[in-house]
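*Asks:* Below is the sequence, then the predicted model.
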Amino acid sequence: MAGTNTINLSEYFLGGLGACGACLFTNPLEVVKTRMQLQGELRSRGSYSRHYRNVFHAFFTIGKVDGLRALQKGLIPGLWYQLFMNGVRLGTYKTLVNFGMTKNSEGEVSLPKSVAAGAFSGCVGAVFGSPFYLIKTHLQALADQRIAVGHQHQHSGMIQAFRGIISRRVSEDFGGVQLVPWQGSQWVCSPAVHIFKMQRHCRTVTGDQTTSETKVKRSKIFSPGSILIPLVASMVGGVAVVCCMTPFDVISTRLYNQGVDAKGRGLYYSGVADCFWKILNKEGPFGFYKGWSASWFRLAPHTVLSLVCWDQLRALHRSYKT
């Protein structure tokens, strides 16, 4: 029977497809978030033009100046990122569950082990998804000069972007071909980042109710089983998640989007610590919370849609096999 002490490859693929389904709807918020996180990069408050005042103004500005299609910039690499990142992440986590590595000696689900398994799964997924996240960030940041923020990488699409990055390094050494597409992955793969992300995921897939979801259910505002329960709960619980995660997300976006010199070294930041101190010194503590509103609005629908799509795909897969 699949699902007990086995590695089920379908879990990897179905998990990735579920995340792709969510990405189709939430990618515009990713575009907005990326632009807002890059706005006023390494400049003190009040010394730059704020093209994007808030998430709603950003939507309007991008649609007006860049066109409505610009709200789906980076969708193709975004889908590939979701397929690899979340496919490997969810598949690896499910495999660890199948092998009983999230349970204690008494056979009960262990939250510390589940969180550790989630953090490990997230790191593995990030390694595979990092090159696509890099290109996604570049494309989402690319804008009309009137509203451009951050470094502007002149890519015409995902394939051209990969070719351009690799061709710039292939003349120097083979190692460079591997390093540049994974620019910034050392931060995305940080276990500290994924412990925050995956603790929420672990609670969901093991059936544990978060405090916010329990309160929403007890309120009896929605009927039992309503999809609005996890959606509203994610919005409520997402406040704490976004408060913890946004600084890490801002640093990640900055590292991925910065330009590089002929040797592949970052033009703005030499690494994670350097990026942190430069943001703190130039932009102040609030610099770490740029784009927080877009992150919050994206969190609930992406989480719920990913898991709903994943569950539906798994149900279809099981019915097909029988």
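*Replies:* That came through, no problem.

*Asks:* going forward, measure contacts and count neighbours with C-alpha atoms only.
*Replies:* OK.

*Asks:* residue boundaries of the helices in the stretch 1-150 of the chain?
*Replies:* 9-38, 55-65, 75-98, 111-141 (DSSP state H, counting those that start in this stretch).

*Asks:* Could you give me the buried positions within the next helix or strand along the chain from the longest one?
*Replies:* The reference is to helix 111-141. Tracing the chain C-terminally past helix 111-141 and defining elements by DSSP states H and E, one meets helix 158-170 next. Going by neighbour count (16 or more other CA atoms under 10 Å), the buried part of helix 158-170 is Met158, Ala161, Phe162, Ile165, Ile166, Arg169.

*Asks:* What segments of the stretch 201-322 of the chain are helices?
*Replies:* Under the criterion DSSP H, counting those that start in this stretch, the stretch 201-322 of the chain contains helices at 211-219, 228-257, 272-283, 292-321.

*Asks:* What lies in contact with the third one?
*Replies:* So that's helix 272-283. Outside of helix 272-283, the residues within contact range by CA atoms under 8 Å, 6 or more residues apart in numbering are 41-45, 187, 251, 254-255, 268-269, 285, 287-288.

*Asks:* Farthest-apart pair in those, please.
*Replies:* Among those, the pair separated by the greatest distance (CA to CA) is Arg45 and Trp187, at 25.8 Å.

*Asks:* quick one: Cys23 and Gln82 touch, right?
*Replies:* Yes. At 7.4 Å, Cys23 and Gln82 qualify as touching, with contact defined as CA atoms under 8 Å.

*Asks:* Give me the neighbour count for Gly67.
*Replies:* Summarising burial for Gly67: neighbours were counted as other CA atoms under 10 Å, giving 12.

*Asks:* what's the answer for the one 5 residues further on, then?
*Replies:* Here the number of neighbours of Gln72 (other CA under 10 Å) works out to 21.

*Asks:* wouldn't it be in contact with Pro28 here?
*Replies:* Yes. Counting by CA under 8 Å, Gln72 sits close enough to Pro28 to count as a contact (5.4 Å).

*Asks:* and the comparison structure, right after this:
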Amino acid sequence: MTASGVSNPVDVIKVRQQLKTQTPGVKANAFWKVGYQMARTEGIRSLGNGFAASMMREASYSGLRLGTYEFFKDRVYELSKGSLSRDSLTLKVCGATIAASIGSFVANPADLVKVRMQAHYPAGKPYRHTLDCLISVWREGAHKQGVSSPFAGGIRSLYRGVEATTIRGIVLSVSQICSYDHVKHLIKKRGLMEEGLKLHLTASLFAGLFCSITSNPIDVVKVRVMNDKERKFKGVFDCVRSIIVKEGPLAFYKGFGMCWARLGTHTIVSFLVFERVRLLFGISPL
């Protein structure tokens, strides 16, 4: 939550960039232009859009994926009956995949509301606050024609884009948590650094870059599907096809600069705070 609070303005600009459907090669989508346009037309406070939803998302998503990572690592190690070593990359990937799958699924409604709150609306913001947005998303599904059950329709609406959210969560967590854990282990094993702030900062820098490269394409699709109120896309794969046909493959890396700035900052702050909290509670470092 601390990391998300620090990086929220960057996250808003990243979402705005990813929602733009421009002709490939057009340079009007630069992060500084998007940020300046927002501050000029919507006010500087617009960079804080979706803050409450972002806090809700992090409490559930990151709380679960970081909080249960080592638990699932231990369970997979026990199930392997010694065939996997404690330091193996395979064990780390399995632990991160299970933890991220659970966290992503639970947090999808908050993630969807965050995207809606951060998007640009030329005719004016349609939501008064986070709860109003959550209710509006529910009603989109509950009042949809052909829905057999309003309750089931509302749930489906809140879980729109859950496939992309879960895939992104797995890719992000595997590339972020595992790379941090593995890089940190290798640096310590070779005697380059000892446990401490410098080691945590170095490992988190590598993790931030790696997870930005791997997760940006999925993030673009997730944002597009979640903000699709008119239901232009039939689903995640239809969105992927549409982006490739209309905008080209490079569109999957729209907003990469801000994605790296956001995820890099988020990763560094997350792990520095995470390691410090562990220390304060007498828990050994990751």
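*Replies:* Alright, I've got the coordinates. Keep in mind that what you see is a predicted model, and the values were worked out from it rather than measured.

*Asks:* looking at the helices of the stretch 201-322 of structure 1, which is buried most?
*Replies:* Comparing those by mean neighbour count (mean count of other CA atoms under 10 Å), helix 228-257 ranks first with a mean of 20.

*Asks:* Return the distance of the residue nearest the centre of structure 2 relative to Glu247 of structure 2.
*Replies:* Within structure 2, the residue whose C-alpha comes closest to the C-alpha centroid is Gly169; the distance, by CA atoms, centre = their mean, is 6.4 Å. From Gly169 of structure 2 over to Glu247 of structure 2 the distance is 25 Å, taken as CA to CA, to the nearest Å.

*Asks:* Could you look up the SS state of the residue nearest to the centre of structure 2?
*Replies:* Three-state secondary structure (criterion: DSSP: H, G, I helix; E, B strand; the rest coil) places Gly169 of structure 2 in helix.

*Asks:* Report the contact partners of it.
*Replies:* Ala100, Ser101, Gly103, Ser104.

*Asks:* so how far is Ser157 of structure 2 from the third one?
*Replies:* Shown here: Gly103 of structure 2 relative to Ser157 of structure 2, a distance of 18 Å by CA to CA.

*Asks:* Comparing the two, which residue is more hemmed in?
*Replies:* For the pair Gly103 of structure 2 and Ser157, the greater number of neighbours falls to Gly103 (27 against 24), based on other CA under 10 Å.

*Asks:* what's the closest non-adjacent residue to that one?
*Replies:* By the measure of CA to CA, 6 or more residues apart in numbering, the closest residue to Gly103 of structure 2 outside its immediate chain neighbours is Tyr61, 4.3 Å from it.

*Asks:* Ala99 is in contact with the one you found, correct?
*Replies:* No. Taking contacts as CA under 8 Å, Tyr61 of structure 2 lies outside contact range of Ala99: 9.3 Å.

*Asks:* Settle it for me: which of these two has more neighbours?
*Replies:* Neighbours per residue (other CA under 10 Å) separate Tyr61 of structure 2 from Ala99, with Ala99 holding more: 28 against 25.

*Asks:* Aligned to that one, what sits in structure 1?
*Replies:* For Ala99 of structure 2, the aligned residue in structure 1 is Ser121 (criterion: TM-score structural alignment).

*Asks:* which residues does that match contact?
*Replies:* Ser121 of structure 1 makes contact with Val88, Arg89, Leu90, Thr92, Tyr93, according to CA under 8 Å, 6+ apart.

*Asks:* go with 6 Å
*Replies:* For Ser121 of structure 1, the residues meeting the contact criterion (CA atoms under 6 Å, 6 or more residues apart in numbering) are Arg89, Thr92, Tyr93.

*Asks:* Next: Ser293 of structure 1.
*Replies:* Counting by CA under 6 Å, 6+ apart, Ser293 of structure 1 makes contact with nothing.

*Asks:* Repeat that for Gly95 of structure 2.
*Replies:* With contact set as CA under 6 Å, 6+ apart, Gly95 of structure 2 has these partners: Tyr69, Phe72, Lys73.

*Asks:* For these, give me JSON lines that also has distance to Glu194 of structure 2.
*Replies:* Formatted as JSON lines, these follow (distance: CA to CA, whole Å):
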{"residue": "Tyr69", "distance to Glu194 of structure 2": "23"}
{"residue": "Phe72", "distance to Glu194 of structure 2": "26"}
{"residue": "Lys73", "distance to Glu194 of structure 2": "23"}
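
*Asks:* Between these, which sits nearest Leu205 of structure 2?
*Replies:* Tyr69 (19.9 Å).

*Asks:* Buried ones in stretch 55-66 of structure 1, by neighbour count?
*Replies:* The neighbour-count criterion (16+ other CA under 10 Å) identifies Val55, Ala58, Phe59, Thr61, Ile62, Asp66 as the buried residues of stretch 55-66 of structure 1.

*Asks:* same deal with stretch 23-30 of structure 1?
*Replies:* Across stretch 23-30 of structure 1, burial judged by 16+ other CA under 10 Å covers Cys23, Thr26, Asn27, Pro28, Leu29, Glu30.
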